[in-house]
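# following is a predicted model, sequence given first.
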Amino acid sequence: MTLTVGVLIVLVTVVGAAAQRMAGLGFALLVSPLMTLLLGGHSGVLLVNILGIVSSVLILPRVWRSIDWSMFRWLASFSVVGAALGAWLAQLLEADVMSVAVGAIVLLALGLSAVFTSERITTEPKTPRAIAGLTSGLTNALAGVGGPAVSAYAVLTRWPQVSFAATLQPYFVVTGFASAGAKLALNPTGLPDTAWWYWLIMLAAILLGIAGGEKLLRFVTPTQVRRFVIVLACAGAAATLITGLVGLLN
């Protein structure tokens, strides 16, 4: 890993951690496209999975009281199945093909979520939860972005932002462990080769981002944060799709 690549990864990690603290997601959405470009599809996504776990673990104590544990159990249980399936598919498909498929699926889900209204769909039905969890786990393992699938579900059902952001933290810990564990089991050499002290720098970058995100929360409303979530989800999905298309064309 060159110095330039290392610095870029640290900077985008700070921004991703800040977004994660503010909106409940955003780390992988912002970090994954750059990681994929700099480190390759498999190593980049695996690193995103691991750093995402660390970010969510550090945020978890701050949002514990707002977690919807019933929602978490449904989403997480099905996400583990999706992550196992995604890790297996990741060994069979080219990284660019995975990126195109994930980006297209997520954009479609977000587009459909904008069509429906909260009067017709609520958070009570269990089947949409299962589908959201399965899709999120699958996309997290394939491209390191599990947030857009649950974002589409949150928009579709008008899930309250505070509960949504809090519940995603233990959820991302579970999906991250499932995705990273499955990938390391199938390919133990998947992690990028870097010095031990660089991991300490990455930890400091995540802590700095979380602290910055907490300060920014004082100046924004839940509605603004929800809009930020939607923009992040669309941007992350579009970046993943474009990255894959560029790779295929080249």
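It's in.
# CA only for contacts and neighbour counts going forward, please
OK.
# now for Ala237: which residues touch it?
Contacts for Ala237 (CA atoms under 8 Å, 6 or more residues apart in numbering) come out as 29, 102-104, 106-107, 148.
# between those, identify the one with the most neighbours.
If you count neighbours using other CA atoms under 10 Å, the busiest of the contacts of Ala237 is Pro148, which has 33 neighbours.
# now that residue, what's its secondary structure?
The three-state label for Pro148, taken from DSSP: H, G, I helix; E, B strand; the rest coil, comes out as helix.
# find the nearest non-adjacent residue to it, please.
Ala233 (4.9 Å; CA to CA, 6 or more residues apart in numbering).
# isn't Trp69 right up against Thr167?
Yes - using CA atoms under 8 Å, Trp69 makes contact with Thr167 at a distance of 7.2 Å.
# in helices only, show me the contacts of Ala237.
When the contacts of Ala237 are checked against helices using DSSP state H, the ones located there are 29, 102-104, 106-107, 148.
# from the residues you listed, which single one is nearest Ala132?
Relative to Ala132, the closest of these is Pro148; by CA to CA it sits at 9.5 Å.
# can you say which helix or strand has Leu25 in it?
Using DSSP states H and E, Leu25 maps to neither a helix nor a strand.
# how close does it get to Ala84?
Between Leu25 and Ala84 the distance, using CA to CA, to the nearest Å, works out to 21 Å.
# now do Ile105
Here the distance between Ile105 and Ala84 works out to 18 Å (CA to CA).
# who's more crowded, these two?
Just comparing Ile105 and Ala84: by other CA under 10 Å the higher neighbour count belongs to Ala84, 21 against 18.
# the more buried one against Ala180, yeah?
No - the pair Ala84 / Ala180 is not scored as a contact, 9.7 Å apart, by CA under 8 Å.
# now for the ones in helices among the contacts of Ala237, which pair is the farthest apart?
Leu29 and Ala104 (14.3 Å).
# A further structure is provided below for comparison with the first:
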Amino acid sequence: MDADWLPSLGLAAAVALGAGTQRITGLGFALVAAPFLVLLLGPFAGILLINVLGVAASVLVLVQVRRDVDVRRGLLLSAPALVAVLPGAWVARNAAPALLQVLVGGCVVVALLVVLVADRRSDTGPGVAAGTAPAVLAGAASGFMNATAGVGGPALTIYAVATRWPQPAFAATAQLCFTVIGSASVAAKGLPSLPAADWVVAAAALAVGLVAGTALSARVAPAAARTAALTLALVGSVATVVDGLLGG
């Protein structure tokens, strides 16, 4: 039985699930899609595709939530991220493929754990003042991890939780940050070299995921969607690490 369609199906499923999660929760596209795209396309091409599609997804979501964007805070987070993208892109270009694959999977696992801890502490303890220093640290971490592993969201999540940033404003402003940071990552690394058919499948899956996410956003509790996304991301990231350790 011919199974040449299986990689395309996997690509479509990863992108659609990531896009739907992004629309419902405000982030999660890379966390869900990155591990699976790395397994399908390799670490460098997979993360590059995540960067490209992440920009497209963020722009489309940004149009819908633009009224809630805090432009000043978004730019404050994005500025240090632009600087940190450069060393992140260098690591992505120069690391051995197996090592980069383990790094990507490991980054996603760590990011998931950090998000889970941040969620547990979101309603306890005093908040941190939303000053320049926390924003610089969060933005720089987001930029480096976006360029290296495609996952810039967790650093911003930690910042949002620590500063008690209201969810609607954070989710909307994060789209601005992802647009800026993702564009810088693509500019620093270039476009992935993929067959035209893969681009068509990815674009179609992105559109389907965003449309489905928009339709479900009023019916699915963000917490439930977030739990499902984190579970999928954990499974994919562990598989990515294991595959990298075995030599890819």
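Cool, the structure landed. Keep in mind the model is a prediction, meaning the values are calculated, not measured.
# more neighbours: which of Trp69 and Thr167 of structure 1?
Taking other CA under 10 Å, Trp69 of structure 1 and Thr167 do not tie; Thr167 has more neighbours (25 against 15).
# quick check: closest non-adjacent residue to the aligned partner of the more buried one in structure 2.
Alignment note: Thr167 of structure 1 maps to Thr173 in structure 2; criterion TM-score structural alignment. Of all residues not flanking Thr173 of structure 2 in the chain, Val69 sits nearest, at 4.5 Å (CA to CA, 6+ apart).
# so who does that neighbour touch?
Applying CA under 8 Å, 6+ apart to Val69 of structure 2 gives the contacts 169-170, 172-173, 176.
# go on, Phe178 of structure 2?
With contact taken as CA under 8 Å, 6+ apart, Phe178 of structure 2 is in contact with 54-55, 58, 152-153.
# now the residue nearest the centre of structure 2, nearest residue through space, not along the chain?
Centre of structure 2 computed as the mean C-alpha position; nearest residue by CA atoms, centre = their mean is Ala30, 2.8 Å away. The spatial neighbour of Ala30 of structure 2 that comes closest, neighbours along the chain excluded (CA to CA, 6+ apart), is Val151 at 5.5 Å.
# was I right to think Gln22 of structure 2 contacts Leu31?
No - shown here, Gln22 of structure 2 and Leu31 do not form a contact pair, counting by CA under 8 Å, at 9.7 Å.
# can you pull out the helices in structure 1?
Per DSSP H, structure 1 carries helices over the ranges 3-23, 27-39, 41-63, 69-92, 95-115, 126-143, 147-157, 161-186, 196-217, 222-249.
# give the buried residues for the third one.
Along helix 41-63 of structure 1, the positions that meet the burial threshold by neighbour count (16 or more other CA atoms under 10 Å) are 41-56, 58-60, 63.
# just confirm Ala202 of structure 2 contacts Val15, I think it does.
Yes - Ala202 of structure 2 sits in contact with Val15 when judged by CA under 8 Å, with a separation of 6.5 Å.
# the two: who's more crowded?
Using other CA under 10 Å as the criterion, Ala202 of structure 2 and Val15 rank with Val15 on top: 33 against 22.
# and the gap between the aligned partner of the more buried one in structure 1 and Met35 of structure 1?
Following TM-score structural alignment, the counterpart assigned to Val15 of structure 2 within structure 1 is Thr13. Using CA to CA, one gets 10 Å for the distance from Thr13 of structure 1 to Met35 of structure 1.
# please apply the same query to Ala90 of structure 1.
With the distance defined as CA to CA, Ala90 of structure 1 ends up 16 Å from Met35 of structure 1.
# between those two, which has more neighbouring residues?
Looking at Ala90 of structure 1 and Met35 with other CA under 10 Å, you find the greater number of neighbours at Met35, namely 25 against 21.
# nearest spatial neighbour of the more buried one, skipping sequence neighbours?
With CA to CA, 6+ apart as the criterion, Met35 of structure 1 has its nearest non-adjacent residue at 4.6 Å, and that residue is Gly44.
# over to Val81 of structure 1?
Leu134 (6.5 Å).
# can I assume the one you found is in contact with Trp74?
No - with the criterion set as CA under 8 Å, Leu134 of structure 1 and Trp74 do not qualify as a contacting pair; they are 9.8 Å apart.
# neighbour-wise, which of these two wins?
Comparing Leu134 of structure 1 with Trp74 by neighbour count (other CA under 10 Å), the higher total belongs to Leu134, at 27 against 20.
# aligned to Phe72 of structure 1, what sits in structure 2?
Under the alignment (TM-score structural alignment), Phe72 of structure 1 maps onto Gly74 of structure 2.
# what is the burial count for that match?
By the measure other CA under 10 Å, the count of residues near Gly74 of structure 2 is 21.
# right, and it touches Ile181 too?
No - look at Gly74 of structure 2 against Ile181 with CA under 8 Å: they stay out of range, at 10.8 Å.
# follow-up on the earlier one: ok, now which ones touch the residue nearest to Met35 of structure 1?
Gly44 of structure 1 is in contact with 32, 35-38, 192, counting by CA under 8 Å, 6+ apart.
# against Val31 of structure 1, how distant is it?
9 Å.
# determine the number of other residues adjacent to Leu134 of structure 2.
Just to correct that, residue 134 of structure 2 is Pro rather than Leu. Around Pro134 of structure 2 there are 17 other residues, counting by other CA under 10 Å.
# that one -> structure 1?
By TM-score structural alignment, Pro134 of structure 2 lines up with Pro128 in structure 1.
# nearest residue to that match in space, please, no chain neighbours.
The shortest distance from Pro128 of structure 1 to any residue other than its chain neighbours is 7.5 Å, reached at Tyr153 (CA to CA, 6+ apart).
# mind checking what the one you found lines up with in structure 2?
Under the alignment (TM-score structural alignment), Tyr153 of structure 1 pairs with Tyr159 in structure 2.
# repeat that for Ala182 of structure 1.
Ala182 of structure 1 maps onto Ala188 in structure 2, with residues paired by TM-score structural alignment.
# give me the neighbour count for that match.
Once other CA under 10 Å is used to define contacts, Ala188 of structure 2 is seen to have 17 neighbours.
# can you tell me, leaving aside adjacent residues, what's nearest to it?
Leaving out its chain neighbours, the residue that sits closest to Ala188 of structure 2 by CA to CA, 6+ apart is Ala89, at 6.3 Å.
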